[in-house]
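Visitor: My questions are about this predicted structure, shown below with the sequence.
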Amino acid sequence: MARNILHIDQNCFYASVEMQRHPELRGRPLAVCGNQEERHGIVLAANYLAKPFGVKTGMAIWQAKQKCPNLIVLAPDMAEYIRFSKMAREIYADYTDQIEPFGLDEAWLDVTGSAVIAGDAMHIAQEISRRIQFELGLTVSIGVSDNKITAKLGSDYKKPNAITRIEKDNYKEIVYPLPVEDLLYVGPATKENLRRAGITTIGALAESPVEFLHRRLGKMGVILHTFANGRDISPVQTTEYVPTIKSVGNSATTPRDLCNNGDVRLMLLLLAESVCARMRELMSRCTVVEVYVRDTELRSFIRQCKLPSPSCSSAEMADAAYALFLANYHWEKPIRSIGIRGSGIVENGMYEQTSLFPDEQRRERWERIDKAVDDIRHRYGYMSLQRALIYTDPLLGSINPKDDHTIHPVGYFA
């Protein structure tokens, strides 16, 4: 039986919530932006009156104001956005329990089993759209299809406040001419790789030989070929579904630019402590360490390496990340933000190849030390016990990357 899948995208969500809270700002170009003093001074969301001026998500505030001198800039209120997101999901829950969030402002709904009670998928989409506008004062764009990937293409196809149905009878007409980067999981690197092969539209991707795509992109080439042809069997998870955690990471835009290896070493150690503390809370270890670096010109890279054995030692993680950094960064520009991630997560107690050599014994000692530090900080506060290295730079050392870690609308560590 064909499924009925909706993808709902709340239009300019953060900016729309602010206009709902501040009616006097309606009719004026508006952007929700990060805190410049904390060096998060970028546009998180802009309303539709600001976008024609060229104001875009991820743009620096000063650039946005150059393009739109009358731009109203507001600080984000994440608690309020979370509240509106929960209210929207309460509306979705009236139609199905299969609700899979995709960020605060987007969600997939499987309404296949709701047709008998609530009507077909288009009727449900229209009703949800009306209710969101009436009850929350916001607008949504909704894609209607038989799978998640195509439904998201539908919600992106026409904005704001629109419903687009894309199914077998009109799939090629609507989807094939779209740019290949409109397809979920086609990022900048994949887009460039496909462009070099002469593939610039979803239709060209769909009609390319799957063997060629496999040679060029590996397993992801086969997956993207399937998605481009409108085939996706992944289920919409139920509301109670808790995903398996595959990685734990943390990144920070630093209080000042990092200018030397010592600065980087300090920040990686701080971040590794927070990541390893989270892994211990999850009773897990990582097998792969990733490091992320972004310079002052917003150029970035990610590198990773495999650990000899699963670990949640902050010293070992910081050492591995620092070695990756030294091998890949040549100080053309200072560094604005940096991050670290442990992936290939395994549970504590899983079978592993043990060793009697000093490296294994050293890892176990460091993990016991980290656990003791966790206990002290839990009782007396994060700043009650610090490494001596942290005091070499009071500004960088003042960061509490675990307790102060926030999820920003624009993710740079992916």
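Guide: Structure's in. What do you need?
Visitor: Only C-alpha atoms from now on, for both contacts and neighbour counts.
Guide: OK.
Visitor: I'd like to know which elements the lengthiest helix in the chain is packed against.
Guide: Counting by DSSP state H, the longest helix found in the chain is helix 358-380. Judged by 3 or more Cα pairs under 8 Å, 6 or more residues apart in numbering; DSSP states H and E, helix 358-380 is in contact with helix 261-281, helix 314-328.
Visitor: what about the last one, distance to the chain center?
Guide: So that's helix 314-328. Put simply, helix 314-328 sits 23 Å off its chain's centre (Cα atoms, centre = their mean, to the nearest Å).
Visitor: tilt between that helix and helix 261-281?
Guide: 140 degrees (axes from the mean of the first three to the mean of the last three Cα atoms, to 10 degrees).
Visitor: For helix 314-328, buried residues please.
Guide: Buried residues in helix 314-328, counting neighbours by 16 or more other Cα atoms under 10 Å, are found at Ser314, Ala315, Glu316, Met317, Ala318, Asp319, Ala320, Ala321, Tyr322, Leu324, Phe325.
Visitor: isn't the last one right up against Glu290?
Guide: No - in this structure, Phe325 sits apart from Glu290 without contact. The criterion is Cα atoms under 8 Å, and the distance is 9.9 Å.
Visitor: Find the residues that touch each one of the two.
Guide: Shared contacts of Phe325 and Glu290, defined by Cα atoms under 8 Å, 6 or more residues apart in numbering, are absent.
Visitor: still on that earlier bit, buried ones in the following helix or strand past the longest helix of the chain, by neighbour count?
Guide: Tracing the chain C-terminally past helix 358-380 and defining elements by DSSP states H and E, one meets helix 394-397 next. Neighbour counts over helix 394-397 (16+ other Cα under 10 Å) mark Leu396, Gly397 as buried.
Visitor: Against that first model, consider the following:
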Amino acid sequence: MDYTAYPRNDVLCIDMRSFYASVEAVKLGLDPMKALLAVVGDPNRSGSIVLAASPALKEKYGISNVSRFFELPIHDPALIIVQAHMGDYIHVSVEITKLLMEYAPKEAIHPYSIDEIWVTVNGLEKLFGDPCQIARKIRAEILESFGITCSIGIGDNKFLAKVVMDLHAKKQGIAVCRYEDVSEKLWPAPIEKIWGIGNRMKKNLNRMGIITLGQLAGSDLKYLKKRFGVMGEQLYWHAWGIDLSPVFGDFIKTEQKSFGHGMTLLRDYSESEIGICILELCEETCRRARTAKQAGKTIHLGIGYSKESSGGFSRSRSIITPTNITMDMYEVCMQLFRTFYDGSSSIRRVYVTLGHLYDDDQTQLNLFEDISKRKNLGFVMDNIREKYGSTAILRASSYLPGGIAIDRSKKIGGHFA
């Protein structure tokens, strides 16, 4: 492969090791790399997910981020179990980003998740040294300032930086992969270890006899495109270490295509009480749409049954006039529910979506119905909640046993703040 035509940058991919567990360990005055610590969503539920396990706990007992609370080695007196505090993790993540702004401009920093971030350090040699020296300085300063160990991958683009971080930096601390290093450092890796290749794609590629990234690089590009479309082409170029995604600019500005909310319920819900959840999810979805001055014509409802029942449905319906009024969306969702619900299964997951968006000020009012009062009521409720909190004004149904709004108000991303 001739790489002369492809851009070369100095991109760092920084990953905080066991971020949630590390933050909790530091709060307790413990060494994040040595403590046996697990962060769980809700310690009062045996089936609660382990959100993070310290490196020592992973190594000693094989606990991972897909383990459950009941799988933890509670017989070990050294084990520490703490409840997740999402507010703390967000705060530390923001402070780490502020630290990185001392090394690179805002336009060169691209947060990927709460514990992972790309930083492009082109042209900073005179200030901080070469990319490896910059990585060492950042790693040392994060450890000194926050007590958290991080791994850093360095590459000519985001893909190379990310993959070399996953494959090598998590063991070495800092690892580098340039275009010329791809065959040596990346090709021997199993495809499931490569960022962007999920379980389904792994199975598809394995059926084609492709086990390693090197075998993917040696595949026929035309066949990959025919089999997988644009994704097949992207996989091929990634296998050669080529990634043309931007390394500077506004990375988070995207066009909003829909508004939606959903959740996995803490218990099985019956037909008689699921309507309360649907109403509250519609309320939040329409609030976001109103805030963005958008209205939608397509309303979608998804229902997932409990494990005992399995299955569910996902259906949508379009309306004539775009709306962001809660009760309009709720009524359509309930029509969908009554039409497609099997009548007996317990419900464990629910989500709603408002799509096919229009600018709210461009939508036409129904001449035979005065909806301005209902729209104004929604804006008034939004303003009260924005000023005094999400539970400052609630529907009476939210106080019934099936209500979820009060519990959700205490959480960030589905976990306690």
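Guide: Alright, I've got the coordinates. Predicted model, so just to flag it, every value in this text is computed and none were measured.
Visitor: Okay, strands next: where are they in the stretch 201-350 of the first structure?
Guide: For the stretch 201-350 of the first structure, the strands defined by DSSP state E, counting those that start in this stretch cover 247-258, 284-295, 300-311, 335-343, 346-347.
Visitor: Next, Ile14 of the second structure: secondary structure please.
Guide: strand (DSSP: H, G, I helix; E, B strand; the rest coil).
Visitor: Pull the contacting residues for it.
Guide: Glu116, Ile117, Trp118, Val119, Cys150, Ser151, Ile152, Gly153, Met165.
Visitor: which position in the first structure aligns with the fifth one?
Guide: It refers to Cys150 of the second structure. Mapped onto the first structure by TM-score structural alignment, Cys150 of the second structure lines up with Val140.
Visitor: count of neighbours near that match?
Guide: Val140 of the first structure has 26 neighbours, counted by other Cα atoms under 10 Å.
Visitor: How many neighbouring residues does the closest residue to it other than its chain neighbours have?
Guide: Closest residue to Val140 of the first structure apart from its sequence neighbours, by Cα to Cα, 6 or more residues apart in numbering: Gln10 at 4.3 Å. Around Gln10 of the first structure there are 25 other residues, counting by other Cα under 10 Å.
Visitor: do Pro188 of the second structure as well
Guide: Neighbour tally, Pro188 of the second structure, other Cα under 10 Å: 14.
Visitor: The aligned partner of it in the first structure in helix, strand or coil?
Guide: Using TM-score structural alignment, the equivalent of Pro188 of the second structure in the first structure is Pro177. Classification of Pro177 of the first structure using three-state DSSP returns coil.
Visitor: ok, now how distant is Pro177 of the first structure from Ala93 of the first structure?
Guide: Going from Pro177 of the first structure to Ala93 of the first structure by Cα to Cα, to the nearest Å gives 34 Å.
Visitor: same question, Pro394 of the first structure
Guide: For Pro394 of the first structure, the distance to Ala93 of the first structure - Cα to Cα - is 48 Å.
Visitor: before we move on, what about Ile163 of the first structure?
Guide: Relative to Ala93 of the first structure, and taking Cα to Cα, Ile163 of the first structure is found at 19 Å.
Visitor: between these two, who's got more neighbours?
Guide: With neighbours defined as other Cα under 10 Å, Ile163 of the first structure and Ala93 compare such that Ile163 has more, 24 against 14.
Visitor: Please say which position in the second structure the more buried one maps to.
Guide: Using TM-score structural alignment, Ile163 of the first structure lines up with Ile174 in the second structure.
Visitor: Likewise for Asp257 of the first structure?
Guide: Using TM-score structural alignment, the partner of Asp257 of the first structure in the second structure is Asp268.
Visitor: Please apply the same query to Ile117 of the first structure.
Guide: Match for Ile117 of the first structure (TM-score structural alignment): Leu127.
Visitor: Does that match belong to a helix, a strand or coil?
Guide: Leu127 of the second structure - assigned by three-state DSSP - is helix.
Visitor: quick one: it and Val121 of the second structure, what's the gap?
Guide: Applying Cα to Cα, one obtains 11 Å for the distance of Leu127 of the second structure from Val121 of the second structure.
Visitor: if you count what's nearby, which of the two comes out ahead?
Guide: Val121 (23 against 9).
Visitor: Pull out the buried residues from the longest helix of the first structure.
Guide: So helix 358-380 of the first structure, judged by 16+ other Cα under 10 Å, has buried residues Arg363, Trp366, Glu367, Asp370, Lys371, Val373, Asp374.
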